[in-house]
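Engineer: quick one: sequence and predicted model below, then my questions.
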Amino acid sequence: MNNPHETLPADRQRFLKEHLMSEIAAAETKATRSRRGPVWLVAPLAVGALAAVTLVVPGRHHDGASTPASSATATPAPSTSTTPSVTPAPEPTDAMGLLGRAAKAAASHTAPVARSSQFVYRREIRDGARQSKSERKSWISVDGRSEGLILDATMGDGRTPWPAILSDAPGAPKTAGFGTPTYEFVSQLPTDPQRLLQQVLTADRSNTVAGISMTPKLRNQIAFGDIQMIFQNISAPPAVAGALMEAAAKIPGTSVVADETDATGRHGVAVVGTNGTLRVSLIFDPTTGAFLGVREVLLSDLPPAGPDGLPPTGNPSPGAGNGKGYDYASAILTSAIVDRAEVEPTD
């Protein structure tokens, strides 16, 4: 079970240790962590990502003018108007096309105003093999320096203060980065997918992986895990969210699937990668670009990866996830920026 007061670096070290042990032993490691807690910390979502989007599809346009009738005759002159025809762009049906449309829709929203003193609020449904389906509400500091709050009946007495991500305490992280992200940090990331991909792949990992050989495979998995953490736990402004979706799909070892479901059964397009001992699907609404949630399956419950090394796309083995077919899933229901912890949005 995750300890809500566990520091982020320790959690990152646990992930890296799992990966390293699996590499050395050349065998899959059965994940034992409880799904009662999030991947790293409870996740808010970009406010704009939940708004509906009207897609502009080219249609028919009628323009031109009619010649006025001559005063010498009651018969109007023939119309000279023309009706140019524009063929509507076809709706994408392939996985990459759906993801591209979702990314463009996500980036089209207006960015919310988020002050450093505010909090990102999230209400979500969480379900997993080791817990019953439950609702969680969370408030996480925008700048990472204020204590947040989690309301979750599956955790202790249901009310858990969440420590600040950044702190001036000895040994605590003092600046934000991919290892310790905040909403403020994420809001400053590039909105060009290729630039963003290069930044996440070349980020300094020396403090995170000290003493561990950084192989290309491990670097790619850490990069995917960083993007997962932002969507699942931190949130991103709309333009950054769109770029993150496309950057995640460009990471070597990831794939895109056209149909995946969140914890409430909503369908979406997903970027799929591996994070330690898990196959992870980041699920997005194909029309609005909203981040719907995640679905995680133990690699040991899946067919082996193919020669290309991509995440296995087969179904979980019978009985996987205590009969649920997955180890953990979530569904984001509400997300907003609010002034104080325990204050919920009014609309």
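Structural biologist: Structure's in. What do you need?
Engineer: use CA for all of it now, contacts and neighbours both
Structural biologist: Noted.
Engineer: which residues does A129 contact?
Structural biologist: Taking Cα atoms under 8 Å, 6 or more residues apart in numbering, we find A129 in contact with 35, 321-324, 326-328.
Engineer: swap in S330?
Structural biologist: Counting by Cα under 8 Å, 6+ apart, S330 makes contact with 124-127, 262-264, 292-295.
Engineer: hmm, P38 is touching N233, no?
Structural biologist: Yes - counting by Cα atoms under 8 Å, P38 touches N233, with 7.3 Å between them.
Engineer: take the one below as the second:
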Amino acid sequence: MHDIDELRELRDFDPGTAPLDDATRHRARARLLAAMDRPVARVRPRRPMLRIALTASLAAAVSAGVLVAVRDDGGTRTHPTARPPVAGTPTLQNASARTVLAKAAAYQRSHEKQVAPRDDQYIYSKEIIKETEQGTGTTKTYVDEDWRSVDNSKSSWVMEIGKGWWSPPLKKNEGVWPTQDWTRLSKLPTDPDKLLRAMRDPFDRTPDYSQPIKADDWWMIDFSLEGLLYRVPVMPAGLRAAAYEALGKIPGVRATPGVRDARGRVGIGITYSDKGRPSLGTMIFDPDTYAFLGFRNTRTSGDGKDKKTYIQLSYLDSWAVVDRVKVRPAAGG
């Protein structure tokens, strides 16, 4: 399995761009897909994120920019030219993966903690990351703690493999995916079929649910859903379960038994592949309860003889809603 060390980012668009017609939207999508194979030298965090300056729609933004692949060390990396995923209905996808994700959704619904944070609060999360360098077998453990503004109106504190920094609020006409804005999350559909359609353009706040999903939509849907599941620790009721069910309907999603998580537990791995683009990573579920255990990803640094490959195993240790940034919740809170 080949994992993406760094995911894709959309940025630097002209906020005055006018809305597009259907033909231009189609051309923009084609450019977006082709741009994924262009090497770009730029340092960015490992977290899966799309960032754009919003205009009237996602397509308007896409028309002015490209989707790029980046790495921790600023080096470039190319990927195979993407071929369209298997066209057709969800019945073509791996049945066992759908079963695992459906049971994971059921577990989530029965164990979900209802929360309703205020706009002036923060979502605190503590993530444990175990990273093993493949050449030496050396393992390091990192503890990443984030305090994210609920409505993104204030600066947030975020960490990446042990390093932290202040993340400023988004500027006017700017958006980021996956979003942490609770109001925006609350407006996403909890019907899995509608959520699939909404994830074709995650910045579109008024998606057309009547339009069928096309073969070249699936990669973006998977990227949007996995980013949501990976980087948003707390969601409104029903959204995470719907995301699991939606993911199970994507052609190319596969289930693999015997995958170990960061704590050494053996689970079932869920991975997406479209026969041309490397997977974003693997989600791991308990084989008995179908509770979510964590993620498995791959990261590289350096080039040539200095290139190193790391296997990352991570899990969410705890989370809470807090009133102030960089103040940890009380024990048991």
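Structural biologist: Here it is on my side, so go on. Keep in mind that what you see is a predicted model, and the values were worked out from it rather than measured.
Engineer: TM-score for this pair?
Structural biologist: Put the two chains on top of each other and the TM-score (TM-score structural alignment, normalised by the length of structure 2) is 0.58; 241 aligned residues with a Cα RMSD of 4.1 Å.
Engineer: re earlier: and of the contacts of S330 of structure 1, the nearest to A106 of structure 1?
Structural biologist: Within the contacts of S330 of structure 1, proximity to A106 of structure 1 (Cα to Cα) peaks at L292, which comes in at 12.0 Å.
Engineer: in which helix or strand would I find that closest one?
Structural biologist: strand 291-298 (DSSP states H and E).
Engineer: for that strand, packing partners?
Structural biologist: Contacts defined by 3 or more Cα pairs under 8 Å, 6 or more residues apart in numbering; DSSP states H and E place strand 291-298 of structure 1 against strand 278-284, strand 328-338.
Engineer: tell me how far that strand is from the chain's mean position?
Structural biologist: 9 Å (Cα atoms, centre = their mean, to the nearest Å).
Engineer: same check on stretch 104-114 of structure 1?
Structural biologist: In terms of Cα atoms, centre = their mean, the centre of stretch 104-114 of structure 1 is set 14 Å apart from its chain centre.
Engineer: swap in stretch 334-347 of structure 1?
Structural biologist: Centroid separation for stretch 334-347 of structure 1 versus its chain: 20 Å, with Cα atoms, centre = their mean.
Engineer: stretch 120-138 of structure 2 too?
Structural biologist: Using Cα atoms, centre = their mean, the offset of stretch 120-138 of structure 2 from its chain centre is 16 Å.
Engineer: quick check: the residue nearest the centre of structure 1 vs M245 of structure 1, distance?
Structural biologist: The centroid of structure 1 falls nearest to F231 when counting by Cα atoms, centre = their mean (3.1 Å). From F231 of structure 1 over to M245 of structure 1 the distance is 9 Å, taken as Cα to Cα, to the nearest Å.
Engineer: do L16 of structure 1 as well
Structural biologist: Using Cα to Cα, we find L16 of structure 1 at a distance of 24 Å from M245 of structure 1.
Engineer: try V280 of structure 1
Structural biologist: Distance, V280 of structure 1 to M245 of structure 1, using Cα to Cα: 14 Å.
Engineer: do R126 of structure 1 as well
Structural biologist: Separation of R126 of structure 1 from M245 of structure 1 (Cα to Cα): 22 Å.
Engineer: go on, G265 of structure 1?
Structural biologist: Relative to M245 of structure 1, G265 of structure 1 is positioned 21 Å away (Cα to Cα).
Engineer: between the two, who's got more neighbours?
Structural biologist: It is M245, of G265 of structure 1 and M245, that has more neighbours when counted by other Cα atoms under 10 Å, with 27 against 10.
Engineer: buried residues, the longest helix anywhere in structure 1. List them.
Structural biologist: Assignment by DSSP state H gives helix 8-25 as the longest helix of structure 1. By 16 or more other Cα atoms under 10 Å, the buried positions in helix 8-25 of structure 1 come out as 8-9, 11-12, 15-16, 18-20, 22.
Engineer: wait, which of the residues you listed is closest to D226 of structure 1?
Structural biologist: R12 (10.2 Å).
Engineer: all helices of the stretch 51-200 of structure 1, in order?
Structural biologist: Per DSSP state H, counting those that start in this stretch, the stretch 51-200 of structure 1 carries helices over the ranges 95-107, 183-187, 193-201.
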